[in-house]
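*Asks:* Pasting a predicted model and its sequence here:
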Amino acid sequence: MTITKYMLVALALCFLTSAYAARFDITNRCSYPVWAAAVPGGGRRLNSGQSWALDVAAGTKGARIWARTGCNFDGSGRGHCQTGDCGGVLECKAYGTPPNTLAEYALNQYNNLDFFDISLVDGFNVPMDFSPTSNGCTRGIKCTADINRQCPTQLKTQGGCNNPCTVFKTDNYCCNSGNCGPTTYSKFFKDRCSDAYSYPKDDATSTFTCKGGTNYRVVFCP
């Protein structure tokens, strides 16, 4: 078989994609089941102590991993979750419904860096650890406070703690104009999880980077 230049280009592209793809090891250490969700990736039930290895393609952006709680699905994968529901399906294709603690990431972006964060902009439902596990990158993020128990009365909801944008839907909380700043409610989240996004413009202290090709872990209830 003759190898053409087109085949060589295809092989090179395939190598680059595999070289920079990332693996996310998702583990449930909560004392109760969670239904892990990922876009891209889908979803599955994780009993306490169970894990799910998820391989994600290079260049993926706008991605999320989160835990759903209080779920009930039938044999066809249809049902509903108390928190983090993604359209009533086990295999998520869309983002979850607040409140849900989010692990967000974009792979191989500017200068071939991965960007990752924990976000409470959609509220909080379970504690989370989101950390690199390879490539010499060691700076991880945790949000382990008991936010559900401490949640302000106005933000309390079944199974979690809402972000104020979800409740009040005003510009100073939702930042629709792009000019919002910290609020009393965002400071509540920031005081308890200093590395996590507490409102939409909380970039300076909440976005972290690793070299492309790094693998990660996401742990619920670390």
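*Replies:* It's in. Numbers count the residues shown, from 1 in each chain.

*Asks:* When you work out contacts or count neighbours from here on, use the C-alpha atoms and nothing else.
*Replies:* Will do.

*Asks:* Show me where this protein has its helices.
*Replies:* Secondary structure of the chain (DSSP state H): helices at 5-20, 147-150, 164-168, 171-174, 184-192.

*Asks:* Including distance to residue 133, could those helices go into TSV?
*Replies:* Conversion of the helices of the chain to TSV gives the following (distance: least, C-alpha to C-alpha, whole Å):
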stretch	distance to residue 133
helix 5-20	14
helix 147-150	26
helix 164-168	33
helix 171-174	33
helix 184-192	24
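
*Asks:* neighbours around the nearest residue to residue 186 once chain neighbours are set aside, how many?
*Replies:* Closest residue to residue 186 apart from its sequence neighbours, by C-alpha to C-alpha, 6 or more residues apart in numbering: residue 198 at 5.0 Å. The tally of other residues near residue 198 (other C-alpha atoms under 10 Å) stands at 28.

*Asks:* From residue 205, how far off is residue 198?
*Replies:* In this structure, residue 198 lies at 10 Å from residue 205, with C-alpha to C-alpha, to the nearest Å as the measure.

*Asks:* same deal with residue 46?
*Replies:* Applying C-alpha to C-alpha to residue 46 and residue 205 gives a distance of 31 Å.

*Asks:* structure B:
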Amino acid sequence: MGDCGSVTECASGSGEPPAILAEFLLDFPIDFYNISLVGGFNIPVSIVHSGGARDCANGPFLRCKTDGGQAASGVKLNAPLTNLAKATVSRATEVVTRRNVPVPVVNSPVTPSRPVDCNSATCLSDLNHHCPHELQVRRNGHVVACKSACLAFNQPEYCCTGAYNNPKTFSPSNYSRMFKDSCPAAYSYAYEDSFKHFYLELIT
């Protein structure tokens, strides 16, 4: 969701930052989605499940049925995160590395004893209204986008590069925390692991 100049399809696969990203990895029977603020923010975004029916009464397995009535792959607690979709190891690795939200159609790992719904991913706060001056992109006197710290300063400590190219040496900045406070369902830096306490396993 960014500018591609005079064309409708971006050659790079994404618009020119700063731009919020709605990312999808569709790989039946388990799909993934997330909202990313790593490249900055320009407009509010929401990914909302449409159709289907809940079927979350099967012990530790949490499922959301597709419209055709066939249960999509679900979530099992206490299984290693690396067990994700054995048939798609490379894609699963990408998902885990980028901290995408695991979903079967649309799903999220929660405690089974709690009410379960097919969750939406949202970033509905308008970060442009409280974007720090040094991150602002202005047009005609108005803030139209908010850069990430990496985009604004291009420094290793903000971009997860160089000595910081490791989740053990990289820590979120105050800027990424500001993004996270405004949009807790989105990820705000490359090594963020918002779901490190959840586990999932493909159900076949």
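*Replies:* Arrived safely, thanks for sending. Bear in mind the structure is a predicted one, so any value in this text is a computation, not a measurement.

*Asks:* For the two chains, what TM-score is obtained?
*Replies:* For this chain pair, the superposition-based TM-score is 0.55 by TM-score structural alignment, normalised by the length of the second structure; 125 aligned residues with a C-alpha RMSD of 2.4 Å.

*Asks:* returning to what we had before: what would the helices of the first structure look like in CSV with mean neighbour count and distance to residue 120 of the first structure?
*Replies:* Rendered in CSV, the data for these read as follows (neighbours: other C-alpha atoms under 10 Å; distance: least, C-alpha to C-alpha, whole Å):
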stretch, mean neighbour count, distance to residue 120 of the first structure
helix 5-20, 12, 28
helix 147-150, 16, 11
helix 164-168, 17, 10
helix 171-174, 18, 12
helix 184-192, 17, 7
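
*Asks:* quick one: which of those is nearest residue 119 of the first structure?
*Replies:* Ranking these by proximity to residue 119 of the first structure (C-alpha to C-alpha) places helix 184-192 first, at 10.1 Å.

*Asks:* which residues are in contact with the closest one?
*Replies:* 120, 143, 145, 147, 163, 164, 196, 197, 198, 199 (C-alpha atoms under 8 Å, 6 or more residues apart in numbering).

*Asks:* Buried subset of those as a ChimeraX selection?
*Replies:* In ChimeraX, this line selects whichever of those come out buried by 16 or more other C-alpha atoms under 10 Å:
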select :120,143,145,147,163,164,196,197,198,199
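
*Asks:* Return the member of the contacts of helix 184-192 of the first structure nearest to residue 99 of the first structure.
*Replies:* Comparing every one of these with residue 99 of the first structure (C-alpha to C-alpha), the shortest separation belongs to residue 163, at 7.3 Å.

*Asks:* Distance-wise, check the aligned partner of the closest one in the second structure relative to residue 28 of the second structure.
*Replies:* Mapped onto the second structure by TM-score structural alignment, residue 163 of the first structure lines up with residue 148. For residue 148 of the second structure, the distance to residue 28 of the second structure (C-alpha to C-alpha) stands at 33 Å.

*Asks:* Ok, residue 18 of the second structure next?
*Replies:* Distance, residue 18 of the second structure to residue 28 of the second structure, using C-alpha to C-alpha: 31 Å.

*Asks:* and what of residue 152 of the second structure?
*Replies:* Spatial separation of residue 152 of the second structure from residue 28 of the second structure under the definition C-alpha to C-alpha is 38 Å.

*Asks:* Tell me which of the helices of the first structure sits nearest to residue 139 of the first structure.
*Replies:* Proximity of the helices of the first structure to residue 139 of the first structure was assessed by C-alpha to C-alpha; the nearest stretch is helix 184-192, lying at 18.4 Å.

*Asks:* whereabouts in the second structure does that closest one align?
*Replies:* Helix 184-192 of the first structure falls opposite residues 174-182 of the second structure when the two are matched by TM-score structural alignment.

*Asks:* cool, and stretch 120-130 of the first structure?
*Replies:* Stretch 120-130 of the first structure corresponds to residues 37-47 of the second structure when matched by TM-score structural alignment.

*Asks:* Tell me which stretches of the second structure form strands.
*Replies:* Using DSSP state E, the strands of the second structure run over residues 21-25, 31-36, 45-47, 53-58, 61-65, 75-76, 101-103, 121-123, 136-139, 142-146.

*Asks:* List the residues that contact the residue nearest to residue 44 of the second structure when sequence neighbours are not counted.
*Replies:* Of all residues beyond its chain neighbours, the one nearest residue 44 of the second structure is residue 124 (4.7 Å), with distances taken as C-alpha to C-alpha, 6+ apart. Neighbouring residues of residue 124 of the second structure by C-alpha under 8 Å, 6+ apart: 44, 45, 46, 183.
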